[in-house]
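Peer 1: let me see the structure of the following:
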Amino acid sequence: MTSTASADAFRELHHRPGDPLLLPNAWDHASAAALAAAGFPAIATTSLGVSAAAGLPDGTGATRAEMLRLARGFGHGKFLFTVDIENGYSDDPAEVADLAAELADTGAVGINLEDGRADGGLTPPHVHAAKIAAIKAAAPLLFVNARTDTHWQREPDTVETVSRLASYHDAGADGAFVPGLNDPATIAEVVAATPLPLNLLASTGGPSLKTLADLGVRRVSLGGLLFRIALGAAVDAAVTLRTDGVLPSMPNVPSYAAIQALAD
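Peer 2: I've put the predicted structure just below:
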């Protein structure tokens, strides 16, 4: 069960001006435990990593069971964790609220709830707001990070972004997430327009962590990037051995004993 102390600790990580929460995203127990051991105060899940590891498509509602299984495995009180639940796997606020209550029972301190749809469209803002309100009624301690995809895989629309975030704030959201938002001037505009702590996605070639902090961003996520890096490194190592006959230098590979120590 989510404790008040854990919920408060996680919330406070979003309210440190100039020091945004860097939130890495894990896809299984080992990746989460290793990141926690590296000193990150909180860990998120990545729906891309969880779904791909299970051989399922991302963003289609196919990974509900995998997500819950992973959350239950995390719930040992060793680190704060928040869960990506895509769009809640339903447009029925009551069903989404039931899921939130299940996650609170695992010990999760937060969830990420997106308004993007598998077809590339966006959930109507009043429907997404109704989900947020239902979640907060069913699991008031959960930190609801309300994600809008107004800048993700579509033409950016800052006016709609601000409007949606206002609706989500009024429904009880605790944070705002706008993946794909990278332009410093627009970031500053969105920060000024919402009272919610803004979460952005770190990206190659995007603003540095210091720049984001200076702009007022309070949380920076890595999404599926770490999973993609790990997968790419594994394939590269195998291909290099096949091609060159020797393995590439890999100085940061954990030992067998270190991996064993992550299992508990």
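
Peer 1: alpha carbons only for contacts and neighbour counts from here, please
Peer 2: Noted.

Peer 1: what comes into contact with the helix or strand containing residue 68?
Peer 2: Taking DSSP states H and E as the criterion, residue 68 maps to helix 64-74. When contacts are defined by C-alpha atoms under 8 Å, 6 or more residues apart in numbering, helix 64-74 is touched by residues 28-29, 47, 50-51, 54, 81, 83, 85, 89, 103, 106-108.

Peer 1: can you show me the strands along the stretch 1-150 of the chain?
Peer 2: Using DSSP state E, counting those that start in this stretch, the strands found in the stretch 1-150 of the chain span residues 21-23, 25-26, 42-45, 80-84, 110-114, 143-147.

Peer 1: most tightly packed of those?
Peer 2: strand 25-26 (a mean of 28; mean count of other C-alpha atoms under 10 Å).

Peer 1: packing partners of that one?
Peer 2: When contacts are defined as 3 or more C-alpha pairs under 8 Å, 6 or more residues apart in numbering; DSSP states H and E, strand 25-26 packs onto helix 29-37, strand 42-45, helix 225-244.

Peer 1: what is the neighbour count of residue 78?
Peer 2: A total of 11 residues lie near residue 78 under the criterion other C-alpha atoms under 10 Å.

Peer 1: whoops, I mixed them up, residue 244
Peer 2: For residue 244, using other C-alpha under 10 Å, the count is 9.

Peer 1: equivalent analysis for residue 154, please.
Peer 2: 11.

Peer 1: and if you look at residue 73?
Peer 2: By other C-alpha under 10 Å, the residues close to residue 73 number 13.

Peer 1: ok, residue 199 next?
Peer 2: 28.

Peer 1: can you tell me the SS state at it?
Peer 2: Following DSSP: H, G, I helix; E, B strand; the rest coil, the label given to residue 199 is strand.

Peer 1: okay, it and residue 44: tell me how far apart.
Peer 2: Look at residue 199 and residue 44: by C-alpha to C-alpha, to the nearest Å, they are 13 Å apart.

Peer 1: if you drop the residues flanking it in sequence, what lies closest to residue 57?
Peer 2: Among residues not flanking residue 57 along the chain, residue 51 sits closest, at 5.9 Å (C-alpha to C-alpha, 6 or more residues apart in numbering).

Peer 1: please generate a structure for the following sequence too, so the two can be compared:
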Amino acid sequence: MRITLRDIQRMRDGGERIAMVTAYDHPSAVLAERAGVPMLLVGDSLGMVVQGRESTLPVTLDDMARHAAAVVRGTERALVVADLPFLTYATEADAVAGARRLMGEAGAGAVKLEGGAAVTAVVARLTALGVPVMGHLGFTPQAQHQIGLRVQGKDAAAARQLLADALALEDAGAFAIVLELVPAPLAAAITARLRIPTIGIGAGAGCSGQVQVWHDILGVGTGRVPRHAKPYAAIGPAIEAALKSYVADVASGAFPTAAQSAGMDEAALAQALSPAGPRDGAA
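Peer 2: The predicted model follows:
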């Protein structure tokens, strides 16, 4: 049975920390499910970590629906949250259409969108129609050209605005809010003032839960690991070493061996090749 919004709220109310990780394909979803991760985020960060782009902005709704469907097929219990990509929720009608794709077609259990007071009408409309919405405040990647890649809410005015936006999202019906690159004391204060869970990424330990990018915590990325990430494994170097061994074995003829090959009855082979004609291999 799938984890529900009520389960997530119950975890928050009971003081149980909520672990969330990104997943972009079927194999990663299967592994996360086996590990007991309660929430999976099909993030538009796939634009960078999967597609090799410089930002999340080029990611399309088709991309998100395709990846979300693969993640959903790899899970039975986790709550799958899928991002609405850049400018797909500029209007309420756009947001409804996007949510229908991600939930109705791909099978996600909720959607996530970025922004504060400017998107509360969209959040309210979606939740009124039965769409669970996760908010996203602080550093919002879709607005990186406007706000820059830096910690948000460090001065009093910006911190006050973040708190106001969080409360507005809660009032609009959001079931949880991601706080990204927010000073830890501010994130803790916002968390204490909300009734819904906060999910931190680079926002300290005072949030209700944490979300991390799959590639960062498993060491399979190609770039610098962000300060807020903790690599739990070095899988990338292990994969590279394995591939180098494979290349060497193919080059030397060490692979494949009889153990990786299928045999055939010699009489059947002889019958198949006789008469062989001009292409009998004699040349």
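
Peer 1: hmm, back to that, the helix holding residue 68 of structure 1 maps to which residues in structure 2?
Peer 2: Helix 64-74 of structure 1 lines up with residues 61-71 of structure 2 when matched by TM-score structural alignment.

Peer 1: ok, average deviation of the matching stretch from structure 1?
Peer 2: Superposed on structure 1, stretch 61-71 of structure 2 shows a mean distance of 1.5 Å to its aligned residues (mean C-alpha distance after the TM-score superposition for structure 1).

Peer 1: quickly note the distance from the spatially closest residue to residue 151 of structure 1 that is not a sequence neighbour to residue 228 of structure 1.
Peer 2: Once flanking residues are discounted, residue 151 of structure 1 sits nearest to residue 180: 5.1 Å by C-alpha to C-alpha, 6+ apart. Distance from residue 180 of structure 1 to residue 228 of structure 1, counting by C-alpha to C-alpha: 17 Å.

Peer 1: one more: residue 140 of structure 1?
Peer 2: Residue 140 of structure 1 sits 33 Å away from residue 228 of structure 1, going by C-alpha to C-alpha.

Peer 1: what do you get for residue 222 of structure 1?
Peer 2: Taking C-alpha to C-alpha, one finds residue 222 of structure 1 at 11 Å from residue 228 of structure 1.

Peer 1: same check on residue 50 of structure 1?
Peer 2: Taken as C-alpha to C-alpha, the span from residue 50 of structure 1 to residue 228 of structure 1 is 12 Å.

Peer 1: more neighbours: which of these two?
Peer 2: Counted by other C-alpha under 10 Å, residue 50 of structure 1 and residue 228 do not tie: residue 50 has more neighbours, with 24 against 13.

Peer 1: hmm, residue 28 and the more buried one touching each other?
Peer 2: Yes: when contacts are counted by C-alpha atoms under 8 Å, residue 50 of structure 1 is listed as touching residue 28 (7.0 Å).

Peer 1: got a list of what residue 92 of structure 1 touches?
Peer 2: residue 131.

Peer 1: that one pairs with which position in structure 2?
Peer 2: Counting by TM-score structural alignment, residue 92 of structure 1 lines up with residue 91 in structure 2.

Peer 1: before we move on, back to that, hey, which of the helices and strands packed on strand 25-26 of structure 1 is tucked in deepest?
Peer 2: Greatest average neighbour count among these goes to strand 42-45 (a mean of 24), per mean count of other C-alpha under 10 Å.

Peer 1: and that one, which stretch of structure 2?
Peer 2: Going by TM-score structural alignment: strand 42-45 of structure 1 matches residues 39-42.

Peer 1: ok, now which ones touch the counterpart of residue 143 of structure 1 in structure 2?
Peer 2: Aligned by TM-score structural alignment, residue 143 of structure 1 pairs with residue 132 of structure 2. By C-alpha under 8 Å, 6+ apart, residue 132 of structure 2 lies in contact with 5, 109-111, 126, 174-175.

Peer 1: quick one on the thing from earlier: possible to save the strands of the stretch 1-150 of structure 1 as TSV with distance to residue 4 of structure 1?
Peer 2: TSV is the format used below for the strands of the stretch 1-150 of structure 1 (distance: least, C-alpha to C-alpha, whole Å):
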stretch	distance to residue 4 of structure 1
strand 21-23	19
strand 25-26	23
strand 42-45	16
strand 80-84	12
strand 110-114	12
strand 143-147	11
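
Peer 1: among these, which is nearest residue 96 of structure 1?
Peer 2: Nearest to residue 96 of structure 1 among the strands of the stretch 1-150 of structure 1 is strand 110-114; the distance by C-alpha to C-alpha comes to 9.8 Å.

Peer 1: all helices for structure 2, in order.
Peer 2: Taking DSSP state H to define them, one finds helices in structure 2 at 5-13, 26-35, 46-49, 61-73, 92-99, 120-128, 144-147, 156-172, 184-193, 214-218, 235-252, 266-273.

Peer 1: so which bits of the fourth one are buried?
Peer 2: Pointing back at helix 61-73 of structure 2 there. In terms of neighbour count (16 or more other C-alpha atoms under 10 Å), helix 61-73 of structure 2 has its buried residues at 61, 64-73.

Peer 1: for the residue nearest to residue 136 of structure 1 when sequence neighbours are not counted, give its distance to residue 260 of structure 1.
Peer 2: Leaving out its chain neighbours, the residue that sits closest to residue 136 of structure 1 by C-alpha to C-alpha, 6+ apart is residue 172, at 6.7 Å. The span separating residue 172 of structure 1 from residue 260 of structure 1 equals 41 Å under the rule C-alpha to C-alpha.

Peer 1: more neighbours: the two, which one.
Peer 2: Between residue 172 of structure 1 and residue 260, counted using other C-alpha under 10 Å, the more crowded position is residue 172 (20 against 11).

Peer 1: my guess is the more buried one contacts residue 130. True?
Peer 2: No: using C-alpha under 8 Å, residue 172 of structure 1 makes no contact with residue 130, being 9.7 Å away.

Peer 1: among the buried residues of helix 61-73 of structure 2, which two are most distant?
Peer 2: 61 and 73 (18.2 Å).

Peer 1: show me the contacts for the residue nearest to residue 76 of structure 2 when sequence neighbours are not counted.
Peer 2: Distances taken as C-alpha to C-alpha, 6+ apart place residue 2 nearest to residue 76 of structure 2, at 6.2 Å, with adjacent residues excluded. Shown in contact with residue 2 of structure 2 (C-alpha under 8 Å, 6+ apart): 76-79.
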